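# next come a sequence and a model predicted from it.
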Amino acid sequence: MPFQGLILIGQADPKLRPFIYQPMTGHGAMSSQFIFLFFARTANHVWARTYSHAPTGQLVPKLWPFIYQTNDRLKNILQVLGTVPELSDALPLTDDTRMTASVLTSKLYDDLRCDSERENFSKICEEYITCNLPANSSGNLHAIHVISGLLQGPFDVGNRLLNLNGVMQNMITLSASEKELEQIVAVEALILAAAKASHANFITTNGVSLLKDIYKGARSEAVMIRALVGLCKLGSAGGTDYSMRQFAEGSTGKLAKQCRKWLCNTALDSRTRRWAVEGLAYLALDADVKEELVQDGPVLQAMLELSQTSDKTVLYAVVSTLVHCTNSYEQKEHPPEMVELAKCTKQHIPEEHPKDKKEFVVSRVKKLLQAGVVSALVCMVKSDSAVLTDACKELMSRIFLALVEDVCNRGTVVAEGGGKALIPLALGGTDTGRTKAAQALAKIAITADPRIAFPGERVYEVVRPLVALLDPEKSALQNFETLMALTNLASISDGLRKKIVKEKAVPAIENYMFEEHEQIRQAATECMCNLVLHSQVQELFVADGNDRLKLLVLYSGEEDEALARAASGALAMLTASRVELFCHPIGVRGLAIVLNLMNAGKDLAECLVASNLVEILSHLAHLDSCDPERKRVTDAAQACLSKAMDYGLIKPYSYKDGSTLQD
């Protein structure tokens, strides 16, 4: 998976120019690819976007000497993270810059290869925070803003900084300030800090009443919405567990109603409306809130339109809300035995909300499709922004998989460009995200014509993620759906069959032909039936020293009709394309068996003649018999045909060479 770096393009302090352009060489780094760390000091604008370069783990030896071992360059990144735009000495940044810098710190931290390097990273951040905390009011704001940025990037580092002496107390104190800016910065930090259970408990104990007072007494909507989101996050601490509600009955609904009201208010600035989406993302863990949200058309429309604006920092909140509405988040299944054991030991058992049952989820998905969620997701995938992180892509993949779960919805997803959008999601991102996207592609390829779902050359791009899904570590359903999708693709053209072979799918498909699961074995055999039309696959079957042909013959006699049909179909195509198969001893013996069946009686002979076996025998009987091996084949075939003529099942026909066969 490529490492996602950052380009910040603008005007820089002359002191920073020596490390603006540093070529990456050695340790597997790709040639002609570079890192740009270019922070605005006097510019009016900063543009940010992602840049792919060396794989994770290969970048550190060249990257870190330029980041933190010389002139404390990591602190320059922290300075951007801590920038409060409203202050007079703030750097001139765009709305996306801080989030982009958070993504950068996250990628840099993830790329570290040992504990000592991670410890060094954390210590630099700690020193930076402790130097600013005892300072004046603006210094406190700067330090807390840095922690907020790190909580959105390398969370472990941000969480460690929260444990520093006085940090949490400072946040609580500033949130009670009469100054609007201090309240905004502190409440934002409290919202992010509440992700950790220990800190959430601290905030619940010390800050809930304060957040309520801020919400009720705030003079500006900017402060009010942040306090509301803080309450929303604390209220969702129980997750999807119906029995762990944090607030009184009806309180969550009131919070959601206010969030929806602000979201629909187009007179508010995009940042305030973005916070409204954040609040809904937390509250949407409650099934009552999900139901109200999907039934409110204007709110859905406003949320999807907001995701297509220039402010891409709202993307994660939007897709999180959609994941909760579609119930596509990771759900743990509790075996009945474990549930009974928990009851006996009086342990807490998570309780499912009545409105999270399958029929409610199906209904919500249909309403989201009607609201145009697919078009919105397609636009999100296309957005060129560092904010579109791998975690965000994974959530999109989950949503797409939930949308195509119902066969009836797949046509809508394809018509609105969902098939095209899934391909990049299946090729990049987290392992889970790629798996979910590939499974969604498989579901589409099973029921829709791949030439329509993935028009033009795009159909070839679908093969690689599908082949990657053929893995014993994946679920049986994922492997089964992948095999069926590849079967459909292999039936389209020889070019696609060649692509499947090139991606080394044949060994995996052969492996699944031995699977104990009947449906998987059948799907693998059907896929191989279509692949044998390709010459390279045929070579595998005609090569000496393998039992592939024997396996097909064996499966042709299985009681499972679908399996026998697939295996016999593969045999029919192989024997039609590769006559030399009959020159093999097993081919001669097969003809001997056919002759014995003919001799057994007219009824059996009629069954054989009714099949396409006569055409094969006719072709074999007229082969060039100069080769002794081939002569045995032609003699056996002619004997079978002669017996059929004796029964009057076929009529004689004279070739130019004088040989007589059926009409």
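Right, received. Where do you want to start?

# from here on, just use CA atoms for contacts and neighbour counts.
OK.

# which residues touch the most centrally placed residue in the chain?
Centroid-nearest residue in the chain, with C-alpha atoms, centre = their mean: residue 433, separated by 2.3 Å. Neighbouring residues of residue 433 by C-alpha atoms under 8 Å, 6 or more residues apart in numbering: 390, 391, 393, 394, 395, 397, 398, 425, 426.

# try this one side by side with the last:
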Amino acid sequence: MESYENEIKECTEALSKDPSGASQLLVRRAKAYESLGHNDLAYADIRTAVQLDPRNLDAVDAAQRLVRLVLTPADSASSPNTIATTKDSAEAERLSRMQASLRTVSDGDDAAIASFVRFTAFVDVLRACDLETATPDERTLALAILSRLFNHPRAQESSSSSNSPSGSTYPMDLIKQTCAAHFVTVLDSTSKRDKTLAFSALSAIFQTSVSVGASILNRTSILEEVADCLEYESVDVQVAVADVLALACSDRTCRKNVAVYCGEYLARVVSKKDADERLKVAAGVAITKMTMVEDEDELGRQAGAQEAGNGDPGDLAADMMKLQLKDDKLADLFRDLIKNPKSERATLLNAVEGLAYSSLNASIKEKITADLAFLKSLFTLAQQPDTASNSPLTYGIATILANVTMYRPALTDEQKQLKRLRDLANAKNASKNPGGKLPAPDISADPRDDEPAVSSRCVALVKHGAVSALVSLAKATSDNTRFLVVQSLLHLATPQETRGTIIQQGGARLLLALSLHGDKETVACAAQALAKIAITMDPRVAFQPSQRLELVRPLLALARGEHQLRVFESLMALTNLVSVDEDVRNRVHREGGMTAIENAQFSDNIMIRRAATEALCNMMFCEPVYEMYATPGEGAPQNRIKLLLALSDVEDFQTRRAASGALAILAASPGACGMIVKEPRGLDVVVGLVSDEEKVEIQHRGVEIMRCLVEFGGKEMGDKLVEMGTHVRLAALVKDCEVMEIKGVAMETLKVMAASGVKM
């Protein structure tokens, strides 16, 4: 019993702090309530969970079980928790029928489901989707039934094995046909209430399955008939229609048809100053979805996808120009609604969704960043329990931040070639049809998406509290939301000046947690963001000792990958980490990190090769690694020294400095000195390190290696160095070098040679 009470307490606290994953938390709490016998409280949680996320099948399963316990108890007199006794007889009867329907779609075979869909019980379910007339219990059951019908496991089997005689006979086509027939029948009514009901049902269908909703709306003449008289309908009917159109525009085919038949109407609605706020924002979302994917649809039309018809999706742009309606105006509408504390919940969700699409536009990204009042409202919204409980809302906010902070990806050679071909095709089309529509502008060339502009936005967002908002959003159970949060933090950490603030506001702690658990891409992005922070920040300031140790595994995972920038940044971060902490060096060794570092030294990328060599140099202070390199032996030990000598003779200064630094550390071992001398060009490379053309940092490493060679090699080694004229160069360093450390080591080396009897 105590464990269930603790579960309830834990879920309640999580909901109060940041209920962005409310649907799943409510399911957990409901199960705990149920185990304690509090079925009424369990059902209340499940009802809310289903309405928040109709596609949450855990909630649907729990609803199916709990309605049997709560709404139809076997003995109401002995079931004090039941709420069925409070229902009037008519409502209780409707709920009883809907419970039976839920059992049918959950437990019945394909024939039973087909029979249910053919009769009036299914129509009752569609009618129960109406927010105005249906009770919360009825709507909960209706959403659960539709979610189960459209997302049934056998529906997937039927789709994948439709040509197989042994495949499932799940009646998905019948379900779609019946939904469409009901929609058309109710829509043909002259009653305002019936029309509102029709679109409320279609809205619920889109919420539970976009593909089923699209199959209805895209049927021949439906949108055309809707558009013919839409402007003359009541405001409530128009709002219901606009809500459906906004949902429908997530589907590409729907988006095209909506643009053809309803684009002009939607543009007029948004341009009216006195239009109903609910209607205006829903229309704005639909238009934004259509306009922000114009490039994609334009490419489809250029490929011959345009169909003959009464209109063209491009006519929407003409309608908007005629009404002086620009993307910026729509974004301003969405921002104003988000800033307005009196905005209704549904209106707020639509505004966030619309801005999530609008924020793909560079000019709107700049406006968002410059509007400090809006940023304050958005960040507050992200952290408020009473608004963040809606998963689509948190996803929308995370999308806005990811878009605004997004750096333009570097194009591969293949992508550059495809872009040139597309630009050429656009130019040819324009020349063939000079009076026709201009090709879509190349938004990828907008200077407001160049690196300096994006970095400026990132700095401003961090300054005004974006990190705290992202930390709150990351508590969502949605993998997609968490990925967007991590992606945003990765972008925000790109300018060096933001990294200290990210650490102070809990961003690094969040990234570390997300780098250890989650889907592959989220883990990789989190690790890369941490690498950026660890490259320039003092690890002793940025991370606690235990955090420094935890960083090793995700950074090594990046170093073993194929993404070159991530490999480079992870190696740079490891270089910094192992330079200050013996425990970190030991952890890198135990985790097999030396293999990753050594493999990176063979990279064709000079930056990766350099970073790997710098990390290796710092790892020489780890005793097991030192012994691995300093202990003589054929094969791997000798090859390691050979590689370090080769890298000490490359053109890149930083690589030479790191490789010769590793050799200088190893030269304190007689075994390592023996392996250096054994290499045919070993002495030549060492002598080259002290040439008068080298920088003092490398000269210092060279004289240190020479001193050790003479100490361990005695007169024989001294004579070889004299034959190569090294004593002359050492004398010049003693006389002319301004760095006292180099002057002192060079003098000491000459003294050792003289003491060994070397004639100079």
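Now that the structure is in, tell me what you want to look at. Keep in mind the model is a prediction, meaning the values are calculated, not measured.

# and the TM-score between these chains?
Between these two chains, after superposing, the TM-score reads 0.71 (TM-score structural alignment, normalised by the length of the first structure); 583 aligned residues with a C-alpha RMSD of 5.4 Å.

# the residue nearest to the centre of the first structure is in what secondary structure piece?
Using DSSP states H and E, residue 433 of the first structure sits within helix 431-447.

# repeat for residue 339 of the first structure
helix 336-344.

# list the buried residues for the next helix or strand along the chain from that helix?
Using DSSP H and E, the helix or strand that follows helix 336-344 of the first structure towards the C-terminus is helix 358-370. Neighbour counts using 16 or more other C-alpha atoms under 10 Å place 360, 361, 362, 364, 365, 366, 367, 368 of helix 358-370 of the first structure among the buried residues.

# what's the spacing between the first one and residue 297 of the first structure?
Read it as residue 360 of the first structure. Look at residue 360 of the first structure and residue 297 of the first structure: by C-alpha to C-alpha, to the nearest Å, they are 17 Å apart.

# also residue 415 of the first structure?
Separation of residue 415 of the first structure from residue 297 of the first structure (C-alpha to C-alpha): 21 Å.

# before we move on, what about residue 50 of the first structure?
The gap separating residue 50 of the first structure from residue 297 of the first structure is 34 Å, by C-alpha to C-alpha.

# between those two, who's got more neighbours?
Neighbours were tallied for residue 50 of the first structure and for residue 297 using other C-alpha atoms under 10 Å; the higher tally belongs to residue 50 (20 against 15).

# show me what the more buried one aligns to in the second structure.
Residue correspondence to the second structure (TM-score structural alignment): residue 50 of the first structure is left unmatched.

# before we move on, what about residue 530 of the first structure?
Under the alignment (TM-score structural alignment), residue 530 of the first structure maps onto residue 618 of the second structure.

# quick one: its match and residue 574 touch, right?
No - the pair residue 618 of the second structure and residue 574 does not pass the contact test of C-alpha atoms under 8 Å, sitting 9.3 Å apart.

# more crowded one of these two?
For residue 618 of the second structure versus residue 574, neighbours defined as other C-alpha under 10 Å are more numerous around residue 574 (32 against 21).

# counterpart of that one over in the first structure?
Residue 574 of the second structure maps onto residue 486 in the first structure when the alignment is built from TM-score structural alignment.

# distance of that match from residue 509 of the first structure?
10 Å.

# now do the shared contacts for these two.
Common neighbours of residue 486 of the first structure and residue 509 are listed as residue 527 (criterion: C-alpha under 8 Å, 6+ apart).

# the closest residue in space to residue 138 of the second structure that isn't next to it in sequence and residue 28 of the second structure, how far apart?
In space, and not counting its chain neighbours, residue 138 of the second structure is closest to residue 128: 5.9 Å by C-alpha to C-alpha, 6 or more residues apart in numbering. Using C-alpha to C-alpha, residue 128 of the second structure is found at 26 Å from residue 28 of the second structure.

# residues in contact with the residue mapped onto residue 458 of the second structure from the first structure?
Residue mapping for residue 458 of the second structure onto the first structure gives residue 365, with TM-score structural alignment as the criterion. Contacts for residue 365 of the first structure (C-alpha under 8 Å, 6+ apart) come out as 325, 326, 402, 403.

# so the third one touches residue 328, yeah?
Yes - Residue 402 of the first structure is in contact with residue 328 according to C-alpha under 8 Å; the separation is 6.1 Å.
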